[in-house]
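S.K.: Just need the structure, nothing else, for what follows:
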Amino acid sequence: MSEPSDSFRRLLAERSVTVTDRQLEQFELYYRELVDWNERMNLTAITEKEQVFLKHFYDSLTLSFYYPLDKVNMLADIGSGAGFPSIPLKIMFPHLRVTIVDSLQKRIGFLQSLAETLGLQDVECVHARAEDAARLPAHRDRYDLVTARAVARMNVLAEFCLPFARTGGAFVAMKGSDPAEELREAGFALKALGGEFVSDHAFELPHDGSGRHIVIVRKTKPTPGKYPRKAGVPLKLPLTGSMSTK
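M.R.: Reported below is the predicted structural model:
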């Protein structure tokens, strides 16, 4: 019976993505660290090795199938949790300068330790709410690519993520279910925040058959200064065309 890492390597090869021995070692170490830390804090409900390699590592890398990461220098991952998708992307694309924003200090501690253990350079972990971090000059309108994986609905995600992206950059949302309805209700938010819907790529995870969507939004102009609103407001009052946005 083959190791999950062997299947992982074969699946990526089918997408013309080559995994080096060193990168495979990093993923193996990532798995061990994830399971170890998960015994002390809640990082993931998925701990079986084959499932971690498929539903976390491979799933994170699917972003690279639909967006050209060779043209990305600075990447921000909002609400990364246990490091998905940014850490797998950093392993496979070492040139990326990664900033991870998460509101829970314990997760930030895990991610900082993980980056050090894996020998990853240019990984900054920021303990903050997305709404607060996006107002800081160090992060606002700065990143080539901003991503979030299964964090919230699109109209909320847009307010979390688009303020981080530079004009000409992109926000990419990784979704499990069909986002068509979310995209319809997010039309006003995208326009208000300086974004423009580009594409929705639908596919299934191999072996598992779970549906996935990669939603790409282009940042066409700077986000107005009144966004994002105060921490907690986007979730309670998502931007819609029928509301006041003061």
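S.K.: use CA for all of it now, contacts and neighbours both
M.R.: Fine.
S.K.: how about the strand or helix carrying residue 182: buried residues?
M.R.: Here residue 182, judged by DSSP states H and E, is contained in helix 180-185. By 16 or more other CA atoms under 10 Å, the buried positions in helix 180-185 come out as 183, 185.
S.K.: And for stretch 3-11?
M.R.: Judged by neighbour count using 16+ other CA under 10 Å, the buried positions of stretch 3-11 are 4, 5, 8, 9, 11.
S.K.: biggest helix in the protein by residues?
M.R.: Using DSSP state H to define each element, the chain has its longest helix at helix 21-38.
S.K.: That helix: which residues count as buried?
M.R.: Applying a neighbour-count criterion of 16+ other CA under 10 Å, the buried positions in helix 21-38 are 23, 24, 26, 27, 28, 30, 31, 33, 34, 35, 37, 38.
S.K.: Let's see this one next, to set against the first:
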Amino acid sequence: MEISAYKGLFEENGIALSAEQAERLEKYADMLVEYNNMVNLTAITDDEGIAVKHFLDSIYPFTLFDLPEGVSMIDVGTGAGFPSCPLKVYRGDIRLTLLDSLNKRVNFLQSLSDTIGLDAECVHGRAEEFGKKDEYRESFDIATARAVANLTDLCEYCLPFVKVGGLFVSLKGSSGSEELDKAKPAIKLLGGKTEKVVEYTLPGGDGRTLILIRKVSPTPAKYPRNAGQMKKRSLS
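M.R.: Below you'll find the model as predicted:
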């Protein structure tokens, strides 16, 4: 997709991209398609799909609430860098950490960060392990994740990374509100409180749900549990 088309798409949705930002997103798309031939990063490889369902879908929800300057953010299970890498292109002030359990994806993210100038810390590891490490636990203003698991499990993976007073920003599909109802006991147990829920649609009609969960008290030390324990006994 040409730079002018990126700018036009975002302007139609109330977001002003500079030519330089659009150029970096274009390079991101090229790298995504290229690496996808070697590593399974995404099923969406057409220009418009990448622009709308990856880039706009990553940036737009973060315009629906106040995102302060210079926040520290960890993207948990980030995969090919969504939502935080497109957001970092748009908001260069964010201090970004990318966490993923597959080393091949982390290698892509490091190459992406170096090529388009994200200055991101790219970390290979599992959320349930890193959420207990002193240098990561309750160390971030924001943790985010885009639809990598059900909301109950996502809260257990992500809230341990968030400072008291910070936010877990969950980007879900059209069933997000239903997941939120099931996740309420877990949110309370893990030190969170639901602050805002926004339902919206992408160009093309796909439904999305933005869920903001404020960290109001420390997460008990036993969380996050390992994947086996989580599967055996859900917090919902």
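S.K.: Drop the TM-score for these two in here.
M.R.: Once superposed, chain against chain, the TM-score is 0.95 (TM-score structural alignment, normalised by the length of the second structure); 236 aligned residues with a CA RMSD of 1.4 Å.
S.K.: Can you give me the stretch of the second structure that the longest helix of the first structure aligns onto?
M.R.: Mapped onto the second structure using TM-score structural alignment, helix 21-38 of the first structure covers residues 19-36.
S.K.: for the matching stretch, the distance to its chain's centre please.
M.R.: 18 Å (CA atoms, centre = their mean, to the nearest Å).
S.K.: Next, the mean deviation of it compared to the first structure.
M.R.: In the superposition against the first structure, stretch 19-36 of the second structure averages 0.7 Å from its aligned positions (mean CA distance after the TM-score superposition for the first structure).
S.K.: Contacts for that stretch, please.
M.R.: Under the criterion CA atoms under 8 Å, 6 or more residues apart in numbering, residues 1-4, 6-7, 41-42, 45, 47, 50, 55, 80, 86, 89-90, 108, 112, 116 lie in contact with stretch 19-36 of the second structure.
S.K.: And for stretch 224-231 of the second structure?
M.R.: 128, 129, 131, 132, 153, 156, 157, 160.
S.K.: and the second one, what pairs with it in the first structure?
M.R.: Just to be clear, that refers to residue 129 of the second structure. With TM-score structural alignment as the matching criterion, the partner of residue 129 of the second structure in the first structure is residue 132.
S.K.: So that match: helix, strand or coil?
M.R.: Judged by DSSP: H, G, I helix; E, B strand; the rest coil, the three-state class of residue 132 of the first structure is helix.
S.K.: all helices for the second structure, in order.
M.R.: Remark: helices assigned in the second structure by DSSP H are 3-12, 19-36, 47-49, 57-59, 84-90, 103-116, 127-130, 151-158, 176-189, 227-232.
S.K.: tilt between the first one and helix 19-36?
M.R.: Helix 3-12 of the second structure runs at 110 degrees relative to helix 19-36, counting by axes from the mean of the first three to the mean of the last three CA atoms, to 10 degrees.
S.K.: With the first structure overlaid, how far apart is helix 3-12 of the second structure on average?
M.R.: Once the two are superposed, helix 3-12 of the second structure sits an average of 2.9 Å from its aligned residues in the first structure (mean CA distance after the TM-score superposition for the first structure).
S.K.: just how off-centre is that helix within its chain?
M.R.: Offset of helix 3-12 of the second structure from its chain centre (CA atoms, centre = their mean): 22 Å.
S.K.: do the same with the last one
M.R.: Helix 227-232 of the second structure has its average C-alpha position 23 Å from the chain's average C-alpha position, going by CA atoms, centre = their mean.
S.K.: separation between residue 13 of the second structure and residue 224 of the second structure?
M.R.: Residue 13 of the second structure is 37 Å from residue 224 of the second structure, where distance means CA to CA, to the nearest Å.
S.K.: out of those two, which sits in the busier spot?
M.R.: More crowded of residue 13 of the second structure and residue 224, by other CA atoms under 10 Å: residue 224, with 26 against 12.
S.K.: quick one on the thing from earlier: residues touching the match of residue 129 of the second structure, list them.
M.R.: Applying CA under 8 Å, 6+ apart, we find residue 132 of the first structure in contact with 230, 231.
S.K.: same check, this time on residue 95 of the first structure
M.R.: Taking CA under 8 Å, 6+ apart, we find residue 95 of the first structure in contact with residue 73.
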